[in-house]
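# next one to model:
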Amino acid sequence: MSRRVIYIVLDGLSHSVAHQHMGYLLALTEAQQASYYCLECELPAISRPLYECLLTGATPIESGIVNNAITRLSNQVSLFDLAKEAGKTTAAAAYHWISELYNRSPYQACRDRFTVAPDLPIQYGLFYHQDHYPDDHLFLDAEYLRRQYDPDLLLIHPMNIDDAGHKYSLDSPQYRNQARQTDRILSDWLPAWIAAGYQIIVTADHGMNNDFNHCGILPEERQVPLFVIGDAFSHDSSAKPLQRQLCGIVADLLQLEHAKARCQALLKESS
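Just a heads-up that it's a prediction; the model follows:
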C-alpha cells in the first residue's frame, strides 16, 4: 500500500540533545505513537554530503559530494527522481542546497526560492538561503505546500538548531533551547499530520560539538536521532537502521521501484 510521507530533517541535532530535551517527540514515544532510534551519520559529518546521503542513499565517498563547497547537481538517483518517475507529487520546504542538489545549480533566489515546476524532481518548493530563517516560518511554508499541492513526498528541513550550535556550541542553553523550541513547533503540526495518516520520519543530518562545529567521529557529532511515526513502521525496538538506508525506507513507503539500501526490520511486512 502506497502512503504519503513527510520526511523531516532537523539540521545539526545531536542524539544526546534530542533524547533528553525534545519533550513532545519523547511523549509520542512514551505513548507508543512513535519509535526512537539512534543513528550514526556517515562521514564527513557535514551538511551537503549528508543531505545527499539522506535523499539518495549514497555515502559521501560514493556520491562525490564530500564537502559543503561542492556546488553541482547530484549524479545519483534521488527520492524526488524516483517519485516523479512513478507519477507522484514532490515538494520541499528546505535550505537552498537541496534545490541545488536536485533541481537547478547554482541556486538563484529570484528564480528558485518559490518553485512551481512539475518537470523538475522537486516540483513544488519553498527554499531559503539564510541559516537564521525562522523554523516556525519554515514549517508554515511546509504546511502551505502540503495544503496547496497535496504531495506524496514532502521534505521539511529547518536550520535553526544547527545555527544555534555554530553560534553557541553543543553544551549551551541556546542550542538546547532551540531544540526545545523546534520540538514545540513540531507539536503544533504533527497531531494533524498523524491524524491524516502520514508516515513521518524525523531525523538529523549530523550533530554538533563544543568547538561550535561538526565533521568528525565524536559521538556528539555522529550520533543523530531517528523518530518514526505511522502504521507502516514495525516499531521494532531491535531494528538497527543506518542513515544510508533512510532513502530506501521512504522509497518503500511510497512503493517506488528502487535498488536502494533498506532496513526491512523497520517496516511492517505488508509495507
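
# from now on I want contacts and neighbour counts done on CA atoms only, so please keep to that.
Noted.

# gap between the top helix by length along the chain and the chain center?
Determined from DSSP state H, the single longest helix within the chain is helix 173-195. Chain-centre distance of helix 173-195: 14 Å, with CA atoms, centre = their mean, to the nearest Å.

# for that helix, which positions count as buried?
For helix 173-195, burial by neighbour count (16 or more other CA atoms under 10 Å) applies to 174-186, 190, 193.

# helix or strand: which one has residue 238?
Using DSSP states H and E, residue 238 is not contained in any helix or strand.

# any idea how far it lies from residue 253?
Residue 238 sits 20 Å away from residue 253, taking CA to CA, to the nearest Å as the criterion.

# higher neighbour count, the two?
Set residue 238 next to residue 253 and count neighbours by other CA atoms under 10 Å: residue 253 wins out with 19 against 9.

# burial count for residue 110?
Neighbours around residue 110, by other CA under 10 Å: 8.

# give me the residues contacting the helix or strand encompassing it.
Assigned by DSSP H and E, residue 110 belongs to helix 109-112. Helix 109-112 is touched from outside by 99, 104, 127, 129, with contacts defined as CA atoms under 8 Å, 6 or more residues apart in numbering.

# what's near enough to touch the first one?
Residue 99 is in contact with 105, 107, 112, 122, 127, counting by CA under 8 Å, 6+ apart.

# so which of those residues is the closest to residue 198?
residue 122 (19.0 Å; CA to CA).

# with adjacent residues omitted, what lies nearest to residue 77?
Nearest non-adjacent residue to residue 77, counting by CA to CA, 6 or more residues apart in numbering: residue 56, 6.0 Å away.

# how far away is the one you found from residue 102?
In terms of CA to CA, residue 56 sits 10 Å off from residue 102.

# which of those two has more neighbours?
Neighbour comparison, residue 56 and residue 102: the larger count goes to residue 56, with 27 against 23 (by other CA under 10 Å).

# surely that one is in contact with residue 82?
No. Look at residue 56 against residue 82 with CA atoms under 8 Å: they stay out of range, at 9.8 Å.

# where exactly do the strands run in the stretch 51-200 of the chain?
90-95, 114-116, 124-128, 153-156, 199-203 (DSSP state E, counting those that start in this stretch).

# the structure of the following sequence is requested for comparison with the preceding one:
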Amino acid sequence: MADTLILVLIDGLGLQSACEAMGYMNALCEARLARLHPVRSELPSLSRPLYECILTGVQPVHSGIVDNAVVRLSTQQSVFHLAANAGLRTAAAAYYFISELYNESPYNAVRHRFQDDAGKPIQHSCFYDNDSYPDDHLLLDAEYLRRRHDPHFLLIHPMNVDDAGHREGGHSPHYRNTVRRLDSLLSLYMPAWLEQGYQVMVTSDHGVNGDCTHGGTLPQERDVPLFVAGDRFNLDCMESPDQTMLCGLACDILGIEGHGKPTLPGFLR
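Below is the predicted model of the structure:
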C-alpha cells in the first residue's frame, strides 16, 4: 500500500541533543504519537557520503561517495529515482549537495536553485548553498513545495544545527539552542502533516563532536536519532534500523519496488 512520506534530515543532529533539547518531538513520543529509535551512522561520518547512504541504502565505501569533496552524480538508485520511475511525485527543500547527487552536478545556483522538471529524479526543488540559510526559511520552502506540488516523497533538509556545531561545538549552548529552535519550528508543521495523513521520519546524517567537526568514530559523531510518526509505523517495535535500511523503509512506505535492503520485521503496520 502506497503512502506519502516526509523525510526531515536534520544535518548534524546528535542523538543526545535530540533526546535532551527537542521537547516537542519527545512530547509526541510520550503521547505515543511517535517513537524515537537510536541509529548508528555509517562511516565516514560526513554529510555527502551519508546523504547517499540514507537515500540509496549503500554504504559510502561501496557507493564511492566517501568524502564531501567527491562531486558527481550518484551511480546508485535513490528513493528519488525509484519513486519517479514508479510515477510518483518527488520534491526536496535541501542543501545543494542533494542536487549534485541526484539532479545536476556541479551545482550552479542561478540555474539549479529552483527546479521543476518531471524528467529528473527530484522533480520539484528549492536548493540552497549557504550553511547559515535560516531553518525557518527552509521550512517555508518545503511547505511551499508540499502545498503546490503535493509530492508523494518530500525531503526537508535544514542545515543550521550542523552550522552551529561547526562554529562552537556539539556540546555548546549555541548548538543546543539551535536544536531547540528547530524543534519549535517542527511543532508548527508536524500537526498538519500528521492530520493530513503523511508518514514522517525525522533523522540525521551524523552528529558533531566537541572539536567542532565530525567524520570519525566517536559516539557524538555517529549516534543520531530517528523519530517516526504516522499510522504506518508500529510504535511498539523495539528494534532500530541500520542507517542503510532507511532507503528501504522509505520505499516500503511509498509502495515502490527496486530496493534490495530488508527492513525490520514489524517496523511498519
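
# ok, back up a step: which one (most neighbours) among the contacts of helix 109-112 of structure 1?
Most surrounded of those: other CA under 10 Å gives residue 99, at 26 neighbours.

# how about that residue, what's its partner in structure 2?
The alignment partner of residue 99 of structure 1 in structure 2, by TM-score structural alignment, is residue 99.

# return the distance of that match relative to residue 91 of structure 2.
On the measure of CA to CA, residue 99 of structure 2 and residue 91 of structure 2 end up 11 Å apart.

# got it, and residue 70 of structure 2?
In terms of CA to CA, residue 70 of structure 2 sits 23 Å off from residue 91 of structure 2.

# give me the more crowded residue out of these two.
Set side by side, residue 70 of structure 2 and residue 91 show more neighbours around residue 91, with 26 against 13, by other CA under 10 Å.

# need the contact list for the nearest residue in space to residue 114 of structure 2 that is not next to it in sequence.
In this structure, residue 114 of structure 2 finds its nearest non-sequential neighbour in residue 126, 4.9 Å apart by CA to CA, 6+ apart. Residue 126 of structure 2 makes contact with 92, 93, 94, 113, 114, 115, 141, 142, according to CA under 8 Å, 6+ apart.

# could the residues you listed go into TSV alongside distance to residue 43 of structure 2?
Listed next are the contacts of residue 126 of structure 2 as TSV, based on distance: CA to CA, whole Å:
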residue	distance to residue 43 of structure 2
92	24
93	25
94	22
113	29
114	31
115	31
141	30
142	29
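
# out of these, who's nearest residue 154 of structure 2?
Nearest to residue 154 of structure 2 among the contacts of residue 126 of structure 2, with distances taken as CA to CA, is residue 92, at 5.5 Å.

# now render the strands of the stretch 51-200 of structure 1 as CSV, adding distance to residue 244 of structure 1.
Below are these laid out as CSV (distance: least, CA to CA, whole Å):
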stretch, distance to residue 244 of structure 1
strand 90-95, 20
strand 114-116, 27
strand 124-128, 24
strand 153-156, 16
strand 199-203, 12
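
# so which of those strands comes closest to residue 233 of structure 1?
It is, among those and with distance given as CA to CA, strand 199-203, at 8.2 Å.

# from the contact counts, what lies against that closest one?
Packing contacts for strand 199-203 of structure 1, counted by 3 or more CA pairs under 8 Å, 6 or more residues apart in numbering; DSSP states H and E, involve strand 5-9, strand 223-229.

# which of these sits closest to residue 20 of structure 1?
Closest among these, once you apply CA to CA, is strand 223-229, at 11.0 Å.

# which elements pack onto the next helix or strand after the closest one?
For strand 223-229 of structure 1, the following helix or strand on the C-terminal side (DSSP H and E) is helix 246-253. Contacts defined by 3+ CA pairs under 8 Å, 6+ apart place helix 246-253 of structure 1 against helix 47-56, helix 79-85.

# and among those, the most buried is which?
By mean neighbour count, with neighbours taken as mean count of other CA atoms under 10 Å, helix 47-56 ranks first of these at a mean of 26.

# against residue 134 of structure 2, how distant is residue 170 of structure 2?
Where residue 134 of structure 2 is concerned, residue 170 of structure 2 sits at a distance of 19 Å (CA to CA).

# what are the contacting residues of stretch 247-262 of structure 1?
1-5, 53-57, 79, 82-83, 86, 152, 199, 232, 244-246, 263-264, 267, 271.

# buried subset of those residues?
Buried among the contacts of stretch 247-262 of structure 1 (16+ other CA under 10 Å): 3-5, 53-57, 79, 82-83, 152, 199, 232, 244-246, 263-264, 267, 271.

# what sits against residue 19 of structure 1?
By CA under 8 Å, 6+ apart, the neighbours of residue 19 of structure 1 are 26, 225.

# tell me which element it falls in.
helix 15-21.

# may I see the buried residues of that helix?
Within helix 15-21 of structure 1, judged by 16+ other CA under 10 Å, the buried ones are 15, 16, 17, 18, 19, 21.

# after that helix, which helix or strand is next?
helix 23-30.

# so where is the next helix or strand after that following helix in structure 2?
Downstream of helix 23-30 of structure 1, the first helix or strand assigned by DSSP H and E is strand 35-40. Mapping strand 35-40 of structure 1 onto structure 2 (TM-score structural alignment) gives residues 35-40.

# mean deviation of that stretch from structure 1?
The superposed stretch 35-40 of structure 2 is, by mean CA distance after the TM-score superposition for structure 1, a mean 0.4 Å from where its aligned residues fall in structure 1.

# list the contacts of that stretch.
Under CA under 8 Å, 6+ apart, the answer for stretch 35-40 of structure 2 is 15, 26, 28-29, 222-229, 235, 239-243.

# at 7 Å what do you get?
15, 29, 222-229, 235, 240-243 (CA atoms under 7 Å, 6 or more residues apart in numbering).

# quick check: the two most widely separated of the residues you listed?
Across the contacts of stretch 35-40 of structure 2 (CA to CA), the longest gap, 23.7 Å, separates 222 and 235.

# of the two, give the one with the bigger neighbour count.
Taking neighbours as other CA under 10 Å, residue 222 of structure 2 and residue 235 compare with residue 222 leading, 28 against 20.

# now do the contacts for that one.
40, 41, 45, 206, 207 are the contacts of residue 222 of structure 2 under CA under 7 Å, 6+ apart.

# switch to 6 Å and redo it
40, 41, 206 (CA atoms under 6 Å, 6 or more residues apart in numbering).

# need the residues you listed in a markdown table (columns: neighbour count).
As requested, the contacts of residue 222 of structure 2 are exported to a markdown table (neighbours: other CA atoms under 10 Å):
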| residue | neighbour count |
| --- | --- |
| 40 | 21 |
| 41 | 26 |
| 206 | 34 |
